[in-house]
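J.: Predicted model, plus sequence, below.
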Amino acid sequence: MGDATEETFELEDGPVDSQEPLTAGYTKEKDGEVYVVGEKDRKKDIRSFCLSVFNLMNAILGSGILGLADTMNNLGVILFYVLLLITAFLAGYTINLLLITSKHSGEKSYEGLAVRSYGRPGKILTSIMIVFHCLGAMVSYVFIIKKEMPELVRVLANSTSVLSGEHDEAMDPWFMQGWFLMLVVVLFVIVPLASLKDIRFLGYSSAFGMFCMLLFTFTVVYEKFVIPCPFSALHNKTTEILSNITEEEPQVCKAELARVTSKSAYAVPTMIFAFMCHASMLPIYQELRRPSTKKMQKVAGVSISLVFFIYTLSASFGYFTFYNKVKSELLLTYSDAIPTDPLIILSRIMVLICVTLSTPLLHYPCRKTIITTFFPDPQVFKWFRHLAVMAGLLTLTVVLVVCIPNIRDIFGLAGATSSTSLLIILPCVFFLKLADRDKVSRMSRIKAFVLLVFGIAFMIASVILIIYDWVARKD
């Protein structure tokens, strides 16, 4: 990426504390001097590294995992793998650009890089993109509540219509409708949590969310060997047919290697949405013990590689279970096929808890960005402003959830706009503006410029194709 100075080992905190044992240690060399790092110090470094990997993985993993099987269905297997790999590489590459830019400029936050690059207009534009991304993630979480909660309530209530595959959602009473159950959760769980001045205790939900994603991936892999194809032939001891899907077209039990349809326009934006973590990366970098560019590059490489593996597993086994009948929200497909399966029920409960707790947790940085960018005296806490911004954000979230018919639309639009800006466009802009020309090669700047042009063209093309698909569906 840059010259040799970017690759040397950095021991920014200097030699280790002389009170720590130096026997059985190891050495690192910098500028011709050898530093002896003790075993105890090495363990602290490893622990810090592992914690940073966990935090960055947690920042990446989210609701996007539920849409990747549908993405594979819309692209075909080979095209999906190629584009997912390219997206993962782009995420790692632009993280590296941010790290180099942060080191050269001395700025430690995404917003700080924006201010340093283009002053207040740059900060406003970056803040808008961050708000849009957070809003998109919140909408996807509440959308999952809207879709999953009625199904779970009916299964737990042992509804005979669900078990017989004859259930009609339109016949449900109003208090069993998705919009009503969603409002109950928002008003009585999310609003009280989002109203609090401090929700540090919800930080534990991050670890729980990671566990939910891993459990979901395990469920997807396991159910591949349980659900037959076609899955409408699946039987239970007490019922004839568990599937409640009305077959519009026969299920095809064969994977397509490559395909392009109108829905393919959502594919890469969904992938970009699934890998977005750049606004959270710099704070994680600062929390590293003895932070260095090279060390954070390794953290990013390990995190993105592990997430890529999880995404590939869940998308592949989800698609290879249902093929052309996979839904845009993967968990609903399993719920249709085997609604009373204990593992599916457990996964649904944990995912619902996870997204319910993650919504107020994600709402806080969104509100903070709005207050610090658009209000005077942001450092002064004001309850009216605190609650008013919260009410506006959650109201907008609920309205969008009610109006948007498919979670694919959320992933696609958010991925094409805010996620593309934060993952591709802005890191390149910051690098070209702030990186020291004497310390980065000309080729690195050319690559960043080409990637910037690609990001802008991709965003415009994706938005046009998505809007065209919306218009075509209405017609």
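T.: That came through, no problem.

J.: okay, CA-based contacts and neighbour counts for the rest of this
T.: OK.

J.: Tell me if I'm right that residue 62 and residue 274 touch.
T.: Yes: here residue 62 lies in contact with residue 274, judged by Cα atoms under 8 Å, at a distance of 6.9 Å.

J.: show me the contacts for residue 203.
T.: Contact analysis of residue 203 by Cα atoms under 8 Å, 6 or more residues apart in numbering lists residue 361.

J.: which ones are touching residue 406?
T.: With Cα under 8 Å, 6+ apart, residue 406 has these contacts: residue 328.

J.: Comparison target below:
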Amino acid sequence: MKKTEMGRFNISPDEDSSSYSSNSDFNYSYPTKQAALKSHYADVDPENQNFLLESNLGKKKYETDFHPGTTSFGMSVFNLSNAIVGSGILGLSYAMANTGIALFIILLTFVSIFSLYSVHLLLKTANEGGSLLYEQLGHKAYGLAGKLAASGSITMQNIGAMSSYLFIVKYELPLVIKALMNIEDTNGLWYLNGDYLVLLVSFVLILPLSLLRNLGYLGYTSGLSLLCMIFFLIVVIFKKFQIPCPVEAALIANETVNGTFTQAAMAVLASNGTTDDACRPRYFIFNSQTVYAVPILTFSFVCHPAVLPIYEELKSRSRRRMMNVSKISFFAMFLMYLLAALFGYLTFYGHVESELLHTYSEIVGTDILLLVVRLAVLVAVTLTVPVVIFPIRSSVTHLLCPTKEFSWLRHSIITVTILAFTNLLVIFVPTIRDIFGFIGASAAAMLIFILPSAFYIKLVKKEPMRSVQKIGALCFLLSGIVVMIGSMGLIVLDWVHDPSAAGGH
């Protein structure tokens, strides 16, 4: 057996071609991208794919040495961290501004623990179910309905990820162009219109990359994305100590030069004092925007379709070893998310917008450091979108015409349709907050809470329904349903009763 490009394998005639499968997600680095870009479905019929050989379904199925992993423990931690972190980090300060510091930390802790518990359920289910393909587990558990639920949730999550990336282009690219060209008056300039720019980037840069059959060379873009987010975090912490408070005085004075407060602005700040309520952190906040906190957090922690291929590639593979990978990754992302949210909130307090990076331009302008951050993030998300399109297109192709040979016409039509639909969402959905909220309350809740527990209850036969493990999984399933229905209901009510808030902060 020889490993080839895109994580596929050349299987000799005496090898079982149904023994290899993998899954994907939109945000993890190259060693896992090889498995990810294999997509949801390999060339063989997914119904015949099995993670384990039938003859090896023994006591320790997950340790069967049918396909030795090659990825080290440290690289697996990096890959899973990469799968977790994404554009959701840009909305966490907004969530804290509408929950308060204490309530946010409580919610962040619970969501991270629940996400880690669902990884435990997923790994155990993969062991008992004999598959490392998320959709295949769904099919084994509930037939076509389970498969469609898994595939649909992953597709929705990926479309949400694409939309959030393109929202970043829509928000940030005009600011970058304005800063580079030193333009003051933006009225009537089409190339500073975010809607036009996102269309231009999508169909001039992203579409040609997305049409390629082999995206293996883009495998490192998720690593770049993680590095960009770490750089973003460093800048957020640094800016907290550079931007004074209250920011209202600076906005009124309008006296900033390249993101630095002048003496006139500082005088206004001094006359207003820094003990105003606007500069006091609040620990518990309840308002109409608080309902977006849990969906934003669930959106930020979704990595579950990536867990199984990372597990498959792990060297000296065992469920305990993979859980250790997961614990380290989740703890690292917990700290990263907490720091990003906290320092962003303590910089702007109630003025935080739904996309933190955009808040800096609205309040303090753009300096060189922020410009570099924007450019890095823009490059990362632009190169990541084609990787996200790949599994969506593969899923659609498999569902519509699984037995037909490859066709460039069909390949192109599906790609253009996916990209066009996502662009329509970005243009007509008012803010990135709504993408975080809707996808977090629906697809993310399915992937974190509902599907892993539902698959576990159905496929893990050795534990009776009255066992502590099954009762825990059932409670987790019910809590997921409550979270999804409750969050969706509250978000829809917010849209209906307060349409003026659609623009966010």
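T.: Looks like it arrived, so ask away. The structure presented is a predicted model; accordingly, all values stated were derived computationally and were not measured.

J.: Which one's more surrounded, residue 62 and residue 274 of the first structure?
T.: residue 274 (29 against 23; other Cα atoms under 10 Å).

J.: Look up how far residue 76 of the first structure lies from the closest residue to that one other than its chain neighbours.
T.: The shortest distance from residue 274 of the first structure to any non-neighbouring residue, by Cα to Cα, 6 or more residues apart in numbering, is to residue 64 (4.6 Å). Residue 64 of the first structure sits 18 Å away from residue 76 of the first structure, going by Cα to Cα, to the nearest Å.

J.: Which of those two has more residues huddled nearby?
T.: Each of residue 64 of the first structure and residue 76 has its neighbours counted (other Cα under 10 Å); residue 64 has more, 25 against 20.

J.: Tell me the counterpart of that one in the second structure.
T.: Aligned by TM-score structural alignment, residue 64 of the first structure pairs with residue 88 of the second structure.

J.: quick one: secondary structure of its match?
T.: For residue 88 of the second structure, the assignment made with DSSP: H, G, I helix; E, B strand; the rest coil gives helix.

J.: Tell me the residue in the first structure aligned with residue 283 of the second structure.
T.: That one, residue 283 of the second structure, aligns with residue 257 by TM-score structural alignment.

J.: Leaving aside the residues adjacent along the chain, what's closest to residue 170 of the second structure?
T.: Residue 170 of the second structure sits nearest to residue 194 (Cα to Cα, 6+ apart), 4.3 Å away.

J.: Spell out the secondary structure type for the match of residue 283 of the second structure.
T.: Going by three-state DSSP: residue 257 of the first structure is coil.

J.: Same check on residue 466 of the second structure?
T.: Classified using three-state DSSP, residue 466 of the second structure is coil.

J.: What count of nearby residues applies to it?
T.: Neighbours of residue 466 of the second structure using other Cα under 10 Å come to 9.

J.: What of the one 5 residues further on?
T.: Burial measure for residue 471 of the second structure: 14 neighbouring residues, criterion other Cα under 10 Å.

J.: surely it meets residue 465?
T.: Yes: judged on Cα under 8 Å, residue 471 of the second structure makes contact with residue 465 at a distance of 6.7 Å.

J.: mean shift of the helix of greatest length in the second structure relative to the first structure?
T.: Criterion DSSP state H: the longest helix present in the second structure is helix 134-181. Helix 134-181 of the second structure, aligned to the first structure and superposed, deviates on average by 0.9 Å (mean Cα distance after the TM-score superposition for the first structure).

J.: What span of the first structure is that helix aligned with?
T.: Against the first structure, helix 134-181 of the second structure falls on residues 110-157 (TM-score structural alignment).

J.: wait, what's in contact with the residue nearest to the spatial centre of the second structure?
T.: Nearest to the mean C-alpha position of the second structure, by Cα atoms, centre = their mean, lies residue 86 at 4.5 Å. Shown in contact with residue 86 of the second structure (Cα under 8 Å, 6+ apart): 27, 225-226, 229, 300.

J.: mind checking how far residue 223 of the second structure is from residue 32 of the second structure?
T.: 11 Å.

J.: same question, residue 390 of the second structure
T.: From residue 390 of the second structure to residue 32 of the second structure the distance is 14 Å (Cα to Cα).

J.: between those two, who's got more neighbours?
T.: residue 32 (35 against 26).

J.: what's the closest non-adjacent residue to the more buried one?
T.: Using Cα to Cα, 6+ apart, the nearest residue to residue 32 of the second structure is residue 310, at 5.9 Å.

J.: Thought residue 77 was touching the one you found, still the case?
T.: No: using Cα under 8 Å, residue 310 of the second structure is not in contact with residue 77; the gap is 9.2 Å.

J.: Counting neighbours, go ahead and name the busier of the two.
T.: Taking other Cα under 10 Å, residue 310 of the second structure and residue 77 do not tie; residue 310 has more neighbours (30 against 23).
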